[in-house]
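Asks: The sequence isn't on hand, but the structure is:
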């Protein structure tokens, strides 16, 4: 340990945790720190340390890093700030250069908590307990990391590490190392930026293949200060939307709060990634049953009707006054009878793939809790009999304490605190495993780009096999010859990013005779008007500086902006994935023959989206491709408006 007060905190943390290895403080003047002998300099150490905490100022840090790598130190944590996070990129580059091949965490990093072996390389307070196995948590915020150590929800934490600036060792490298420990059951990440998206996808894929789940809380899901781009695609496929699509495609669960992160990790620790498809909720109150029903309607968990055989058995046990339903309110007729409660809980659990038992423990400091013990004992017994996922869910986060959480988890029952957070956590842990070997495309970097006009954009679409209207262009309206075309026409003024907003689109034109100019137009495009469409669809392909490229699909025109009924996928995707995404849109019924209307050619939409993806794949100069709208017919689809942006040579 290098430094003064912060280094002393690390020494004290290791001593308090019972760390059995050697601890070597290094200080030029102090004889000891926290009862441990100090060494005046690195050269005085008995041998190269396995790990080091560097708690000196940023400039002195560079010298310490150089010396440590020179003697073969196993790795170092850099606590000091004042590097790239304050725009001093040169200093951070120097930090990485001096480390050479020695692994370093940080700078601007608290460090690593190892609750398995008691190695607490951590300069501040932390609330973790020793464990024999548990989850690993990575966070890019040291303060968030410290907060997570203070949880009292029964989550066993094996490792917690902060990445800081992640100048050298990043999210993927540290995740891979921690997941390689057989004592680690799952990985939770508080993510501000993924870093290498391809590398992290590989890590998640390997974890899922090993039966370990990964759940992520992505910071900044709201608008993240991105500049509004000229296309609808960029405004709709913001960073939060794209990161969510990416996490879904690699098989990582996503949550939106720290409580949900903790609850999801508890599920993964006890059960691993969930495969359950049907759920039952059991409580002794109609109020709790109603809360579960309302929360379930806002999510994706299925609470189907009670199977006939299960219902008959429950009626036999509960009597005629209890209505058998899901969620189930079993009243209090059986309260306190452990054996009968266990039989009821078992019967309910046997009819579904996973069970939620809603119950709130009284405050032991103010109440008598003994009368609630039969309910918890019955849950444990039911789990032992059925062997399927069983969750003890409280309505309030404070009504299952840490001691009870520990007791339940040892018995294989997962305590989940708060109904909303419980259901969200369960959903996150059921994220389907990603396609084997799937990786996002490598990002494309560029400095300058050009916007192609509609004529040039449609020429590229046509060359890629997409259908576009017949048309003719010119610098003046008088130059446009409609011979060979069928009215009605669409007349468009060129040179506008959003032609409709500028009043530069005239529909249903029968003749160009005496047609007035469009103010501000740099040229004109006359096309046959597509009048037999059944739906207007937006298809957008866009490069992403982190995730490679995206496809955004939705209903076109102003509907995309007003309803935000769009879905974003990270390339590459398959046709079946595109169709599944389309079916998830709110307005999907309009494509599927809603109220007896004709069905649109969904296969044509899928084909158009795949061709846009191929264009991005084949020509890495293309940055954005927006078709808005793609008019979908009963058979076929036509790209009636398009905008393409590409890198300048």
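Replies: Yep, it's here. Small disclaimer: the values here were computed from a predicted structure and weren't measured.
Asks: CA only for contacts and neighbour counts going forward, please
Replies: Fine.
Asks: Could you pull out the buried residues of stretch 111-125?
Replies: 111-124 (16 or more other Cα atoms under 10 Å).
Asks: In addition, the following structure is provided for comparison:
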């Protein structure tokens, strides 16, 4: 309760200067004086808005439950020590610039005393339900919970929420997360009655798995979460030995975490607030099929394109529905979807609501988007205000009755109708782009459910203390999980080849077993028809690459195979991650991948495969036979279990996994120890 509804607050560093942090914090604290005791501390004895200050915490009549610290960095540890000695157990650290070592020592003392701190280097906290306002800026009360690592970005979110009319229920800037983490503050929103939707901005996810569990708990509590983060880590990708490490970016892993948590990842603060508006105002989307009603053919067509780009479907209406729509419109109007009003709205404003009623009742769509002039009639022609507002009432009632979203793109930004639409639970936006980037993610979020991240059972194969260096060892580890490899034998000289070849089926491949990326240095020779050719190829490799373990392997020459990459690695924040994508030597060129937190089931792995742009190749492109999708999915699930069950492994990879109509064969593999120095 110290950070949401303390019984008493002391602002240390309160100021009478409106340009200083201390003034904003003191003024905000005093706004809650009807609910709690508020004390202001200033060494100079300043008077803030008519309220006297005390020179120190020791001079207060009681020990405050929460101390807000807005003092110079060089004096902050001293103030904290004084507060701990007095018995303060809650700290809100606004001060920045303390330095890592001094901050760590200070937080250690706070924790040792059984106290907690939000921050330091934070912008503050706000709670609409408890009149707690300890932050820079002004907040509009509402239903959006905001937890942000960046104070300024959090303040931008709060401002956008106010402009959108949805307001803020609770705001927390976590700053450096030196003690209290964002995950803890987000968890506190599960029982916060005023909060209906949450936006979380983070740059460092710390214990990502715990955060995923927390976001899933919020979703189960009926509070959807929208996540914002920043970019990818080029340095992290360059440090990876495998293609898997090079292909997976920070953003893709966060997206996978959001899917596992039942949350959604937004691209910008504006999009996050637009999505939140739709989630707060409209019935939850139940499907992706959307009917588009436009005042002109151009607006309807553009709306259909925009919605499609955001994962929604604009399906053609059936014959019966087209007939009902046609009866409401002039001859020649477009009725299949998108629907062109062709001037019907101007002749009779009730056409809008009658069309929406037909469409929502058709059973062929899951929502309706109106795009164009509606919302502008009353603004441009005052005599139409009453009629337009009546239609607004009808649209809101239809959305509620059918429990489907009706979303409006209006050419008016600030008319009475636009405000009324939002009040009636009809989200209204100034551009069709906003409609697309709101309705698409909101629909995805509504249809998405949290995925339990269970740990894998103990796996057979190499024990954790055995180093799986080289291709043959990696084969053994991965094959133990049921992933099929071609027959192979270890060879070191040409004299070893005849005996090895006798137990294998030609054609053969010879490869340098110790190289991670064999093809890049010419470490693989394929298409060897007999033992003599294989021996000659081995001599050539030894001459170029030197002595070492080489592998003579059966070549997979099945027709109509598709090459995939299947990899796993350990993300610093979110732990084990599995990837599948277009494989072979061009995997990084195509970057056609699917990423999930590991482990995944074979069913989840199959969904990953179906999400690839190249999936038609697996499914029988242009008359080719369908490949064994079940075998490919089993390999993905096996690699995901390996990386999840073996914390001693940093990366593992099969590339390529050759998938044909009669199964999947792994023809190269790599396993990297977690302690191994990466080049």
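Replies: That came through fine. Keep in mind it's a predicted model, so treat the numbers as computed, not measured.
Asks: circling back: which of the buried residues of stretch 111-125 of the first structure fall in strands?
Replies: 112-114, 119-121 (DSSP state E).
Asks: would JSON lines of those with distance to residue 391 of the first structure be doable?
Replies: Converted to JSON lines, those look like this (distance: Cα to Cα, whole Å):
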{"residue": "112", "distance to residue 391 of the first structure": "31"}
{"residue": "113", "distance to residue 391 of the first structure": "28"}
{"residue": "114", "distance to residue 391 of the first structure": "28"}
{"residue": "119", "distance to residue 391 of the first structure": "33"}
{"residue": "120", "distance to residue 391 of the first structure": "32"}
{"residue": "121", "distance to residue 391 of the first structure": "34"}
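Asks: so where do the helices sit in the stretch 301-450 of the first structure?
Replies: Secondary structure of the stretch 301-450 of the first structure (DSSP state H, counting those that start in this stretch): helices at 308-318, 338-350, 373-386, 402-410, 419-429.
Asks: mean shift of the longest one relative to the second structure?
Replies: Meaning helix 373-386 of the first structure. Compared with the second structure after the fit, helix 373-386 of the first structure shows a mean deviation of 3.3 Å (mean Cα distance after the TM-score superposition for the first structure).
Asks: returning to that earlier point: with mean neighbour count and distance to residue 545 of the first structure as extra columns, can I get the helices of the stretch 301-450 of the first structure in JSON lines?
Replies: JSON lines is the format used below for these (neighbours: other Cα atoms under 10 Å; distance: least, Cα to Cα, whole Å):
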{"stretch": "helix 308-318", "mean neighbour count": "16", "distance to residue 545 of the first structure": "53"}
{"stretch": "helix 338-350", "mean neighbour count": "22", "distance to residue 545 of the first structure": "47"}
{"stretch": "helix 373-386", "mean neighbour count": "20", "distance to residue 545 of the first structure": "47"}
{"stretch": "helix 402-410", "mean neighbour count": "17", "distance to residue 545 of the first structure": "42"}
{"stretch": "helix 419-429", "mean neighbour count": "25", "distance to residue 545 of the first structure": "26"}
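Asks: Residue 165 of the first structure is nearest to which of those?
Replies: helix 419-429 (27.4 Å; Cα to Cα).
Asks: Counting by contacts, list what that closest one packs against.
Replies: strand 213-218, strand 253-255, helix 258-271, helix 286-297, strand 390-394 (3 or more Cα pairs under 8 Å, 6 or more residues apart in numbering; DSSP states H and E).
Asks: which residues of the second structure does the shortest one align to?
Replies: Residues 264-266 of the second structure are where strand 253-255 of the first structure lands when matched by TM-score structural alignment.
Asks: Check the fourth one too.
Replies: Per TM-score structural alignment, the counterpart of helix 286-297 of the first structure in the second structure is residues 297-308.
Asks: No further queries at this time; thank you.
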